[in-house]
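[1] Got a predicted model here, sequence first, then my questions.
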Amino acid sequence: MADTLVNETSAFIEQLGRLGIEKDSEKRLALLRGVADLYLSRTVSPTLAEEYLFSEIANAVLRKLQPHQRPQVSTALCDSERVPHSLALALASDSDIEVARPVLSRSPVLTEGDIVALAQASSDEHLQAIATRASLTARVTDVLIDRGSNTVLRTVSGNAGAEFSEQGMLSLVTRAREDDELSLALADRGDLSPAVLEQLNGLICARVSAEAEGDDTSGTVASLRARAQALITEELRKRKANIGSTERVIAAVEAGSMTLDDGLGPLLAGGRLLDLSQVLAHFLRFDRNFVFQQMAAGEINTIVLAFRALNIAYPHLEATLALRARKRRSGQAGETTVTRQDYEAINPADAQRAMRFLKVRMTVGRQAPTENAA
């Protein structure tokens, strides 16, 4: 083992040295790929010194590559958790969107604070890349809504993994007044609050009235407005009823008069992913919006561990993943390869520890920007 580590380090340092002095552009690119492969595939995490050297030399080489070569580096590095933070930031903030896009849309290295700062300072093309990330917090979407074009807003509204603040949702409704595609994207979301639905109601009525104005000889405007009002009113009624039934499920499970599995069954049968997330969040002691993000677009492993931590039966996991696939329009009902045997082999106590660790990691992540600012 020790010999392997020594050999890995020696090879890495040797390649870094060659990379630092290479003059030919094509050879630089090939060497950088080789160094990146060595760096990312090491059996142990790189030391701080190795991370610093890799980041410094990679940044220097990137500046000397031809414009058409630079996106290749970004694409090769964007999915790795081992990419040095400084290098990921440099790539994400590159003025060339072809370089920045892979990292902005996919890098797990960027923190929420990084993404907020990038969104506040970047071009609309950069915002569009951010809007496609698998999950987005309300802090990020608030900036996208404030600065983004309608194209960005349509993308983020259709992103099942995007979380919105109440004010952000209301701002989207305001912007949707002149954008039919944005209106449709909003109407298709399952996490609209009653207040936002009320705003949509006003938007629909106003649009119907404007489009039919001056041609109401047969009561067309009044009829269409009544239909729109009826649809929104019915949606509000359903949403309020769902909130009430979700609260009753939680109370019954806590009182011991209902099992969690029995409570989740009707929610899954009704396709109520948001209400399912509310129940899971309550018993996992997580924020509902975070759980909804995971259910809608998060890592499947996180969902599996959450279900196992609560000792939920495998058929409910299977039904949840099928519902998630339908909501994402992926058409992949069998999105996961987790079998009943694999699921039931997970020790619930281990899954509970994993959930506690995730909660601690999230708490530390939220505190870090504040501490750094201080």
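    The structure has been received and is ready for your questions. Residues are numbered from 1 along each chain as shown.
[2] use CA for all of it now, contacts and neighbours both
    OK.
[3] from memory residue 220 sits against residue 210, does it?
    No: between residue 220 and residue 210 there is no contact under C-alpha atoms under 8 Å: 11.9 Å.
[4] between the two, who's got more neighbours?
    Higher neighbour count among residue 220 and residue 210: residue 220, with 15 against 11, using other C-alpha atoms under 10 Å.
[5] contacting residues around the more buried one?
    Contact analysis of residue 220 by C-alpha atoms under 8 Å, 6 or more residues apart in numbering lists residue 212.
[6] Check it against this one:
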Amino acid sequence: MVALHSVVAEVEGAIASGDPAKRVSMLRRMTSLFTTQAPRLNEDQVGAFDQVILRLSRDIETRARADLAANLADVANAPRHVVRDLAYDASAEVAGPVLERSLRLDESDLIQIASGAGQQHLMALSRRSALAERVTDVIVSRGDEKVVRSVAGNRGAQFSLSGFQILTTRAERDVELEHTLAERVDVPAAQRSQLIAMARERARRTLATEFGASAAERATLAIAESLAAPPVDLTPIEVAVARQAKVELDETNVQEWLSMGQTNYALVALARFAGVPSVIALNAHMAPTTDPLLFLVRSARFGWKTLKLFLASRSDGEPNADDMQSAFQSFQELSVATAQRVVRFTAAREKLEQSTAA
């Protein structure tokens, strides 16, 4: 603190001079002095710096205030009044660093700023390491698309029931937000059900565009049937397939397993290539229709021969000529991109339903 007392006269002189350059220079000097000593200062000593830096930092150029904010944002015991003054600055360049990172702002300040600030300020707030429900209630109500996506993806943000409902409602028009919410583990059961319904309807519309309404309905219902619990423990097979993958795992391995009657190995491998849990592939294989297998095989970019082998390995045996021809036609008409979208939807839905059950 001796160093601070020794420059008081210089501080007063810089302010009295009316010279912006001298004032900014002195501000930088005092900021450097504070950050160097900060770990050793008590609150009274921080308060002394608070008064000096606050006087120097007012009515100066934006760039200098932005530099000050950047220097203080991560200081655990930064001067409270200075941080608060910076947080309320109309310039997001100045306010942003402290709004995003400073721990010296009270919840009441965060709420007040969120209630009246622009989108850049809200974006900074959305990235804070921790956000209480009262703050996120304001952010999800006032934030634009980017801000809402950001706060929804923030694992340190807590949301009230009404906040989650606002997010879910907004997700109806924002597929990226829908996917972000699907990754959260704290979404209430009612909102989870809404997200599942959204994902199903979005997939149905996508399929309807490519195949017509009836085909879309059939495919989404068939995929949904693949979410039942597995009848066998697939863990040993998953371990064996993972071991094979360390050496080499490709479509040829899948075909060989099918040819040797090791269907579950082929199904676990198929799930691995499609990026879904093994249970989805196993239940798709047992589904009443061939659609689930079709989507999984196509999403894995496997060929017709592989699908034909999977169909022949089903409990009801190889399809007759007409059914096989129909399957071949569906295989040719289904694009890889569409198959992958449906499979992603299926995996996301299973994750949501498992979370709800838990």
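    That came in fine, so what should we check first? Keep in mind it's a predicted model, so treat the numbers as computed, not measured.
[7] what's the TM-score here?
    TM-score for the superposed chains, counting by TM-score structural alignment, normalised by the length of structure 2: 0.58, backed by 235 aligned residues with a C-alpha RMSD of 2.7 Å.
[8] re the thing from before, report the set of residues contacting both of residue 220 and residue 210 of structure 1.
    By C-alpha under 8 Å, 6+ apart, no residue touches both residue 220 of structure 1 and residue 210.
[9] Can you tell me what sits against stretch 113-122 of structure 2?
    Under C-alpha under 8 Å, 6+ apart, the answer for stretch 113-122 of structure 2 is 87-88, 90, 92, 95-96, 99, 125, 135, 138-139, 142-144, 147.
[10] What about the residues you listed, which one has the most neighbours?
    residue 99 (31 neighbours).
[11] OK, contacts around it?
    87, 105, 110, 121, 124, 125, 128.
[12] Residue 148 of structure 1 corresponds to which position in structure 2?
    With TM-score structural alignment defining the correspondence, residue 148 of structure 1 maps onto residue 143 in structure 2.
[13] Next up, the contacts around its match.
    By C-alpha under 8 Å, 6+ apart, the neighbours of residue 143 of structure 2 are 119, 122, 123.
[14] ok, now how distant is it from residue 88 of structure 2?
    17 Å (C-alpha to C-alpha, to the nearest Å).
[15] repeat for residue 54 of structure 2
    13 Å.
[16] Please apply the same query to residue 19 of structure 2.
    25 Å.
[17] do the same with residue 255 of structure 2
    65 Å.
[18] ok, now residue 176 of structure 2?
    Counting by C-alpha to C-alpha, the gap from residue 176 of structure 2 to residue 88 of structure 2 is 31 Å.
[19] in the top helix by length along structure 1, what counts as buried?
    The longest helix of structure 1 (DSSP state H) is helix 220-255. Neighbour counts over helix 220-255 of structure 1 (16 or more other C-alpha atoms under 10 Å) mark 221, 224-225, 228-229, 232-233, 236, 239, 242, 245-246, 249-250, 253 as buried.
[20] Repeat that for stretch 251-269 of structure 2.
    So, applying 16+ other C-alpha under 10 Å, buried residues of stretch 251-269 of structure 2: 251, 253-258, 263-269.
[21] So which of those residues is the closest to residue 28 of structure 2?
    residue 269 (61.2 Å; C-alpha to C-alpha).
[22] quick one: that closest one and residue 240 touch, right?
    No: using C-alpha under 8 Å, residue 269 of structure 2 is not in contact with residue 240, being 9.9 Å away.
[23] who's in contact with residue 176 of structure 1?
    Counting by C-alpha under 8 Å, 6+ apart, the residues that residue 176 of structure 1 touches are 182, 183.
[24] Next one: it from residue 206 of structure 1, what distance?
    Distance from residue 176 of structure 1 to residue 206 of structure 1, by C-alpha to C-alpha: 12 Å.
[25] where's the residue in structure 1 sticking out farthest from the centre relative to residue 223 of structure 1, distance?
    Within structure 1, residue 217 marks the point farthest from the mean C-alpha position, 49.1 Å out by C-alpha atoms, centre = their mean. Noted for residue 217 of structure 1: a distance of 11 Å to residue 223 of structure 1, by C-alpha to C-alpha.
[26] Check residue 138 of structure 1 too.
    38 Å.
[27] what's the answer for residue 277 of structure 1, then?
    According to C-alpha to C-alpha, residue 277 of structure 1 and residue 223 of structure 1 sit 37 Å apart.
[28] Residue 86 of structure 1 too?
    From residue 86 of structure 1 to residue 223 of structure 1 the distance is 59 Å (C-alpha to C-alpha).
[29] what do you get for residue 8 of structure 1?
    From residue 8 of structure 1 to residue 223 of structure 1 the distance is 75 Å (C-alpha to C-alpha).
[30] aligned partner of residue 322 of structure 2 in structure 1?
    Residue 322 of structure 2 maps onto nothing in structure 1, by TM-score structural alignment.
[31] what about residue 322 of structure 2, helix or strand, and which?
    Taking DSSP states H and E as the definition, residue 322 of structure 2 sits inside helix 321-333.
[32] about what we covered before: farthest-separated two in the buried residues of stretch 251-269 of structure 2?
    Farthest apart among the buried residues of stretch 251-269 of structure 2 by C-alpha to C-alpha are 251 and 264. That separation is 14.6 Å.
[33] what sits against the spatially most central residue of structure 1?
    Taking C-alpha atoms, centre = their mean, the centroid of structure 1 lies closest to residue 135, which sits 0.7 Å from it. Residues near residue 135 of structure 1 by C-alpha under 8 Å, 6+ apart: 160, 161, 162, 163, 293, 294, 297, 298.
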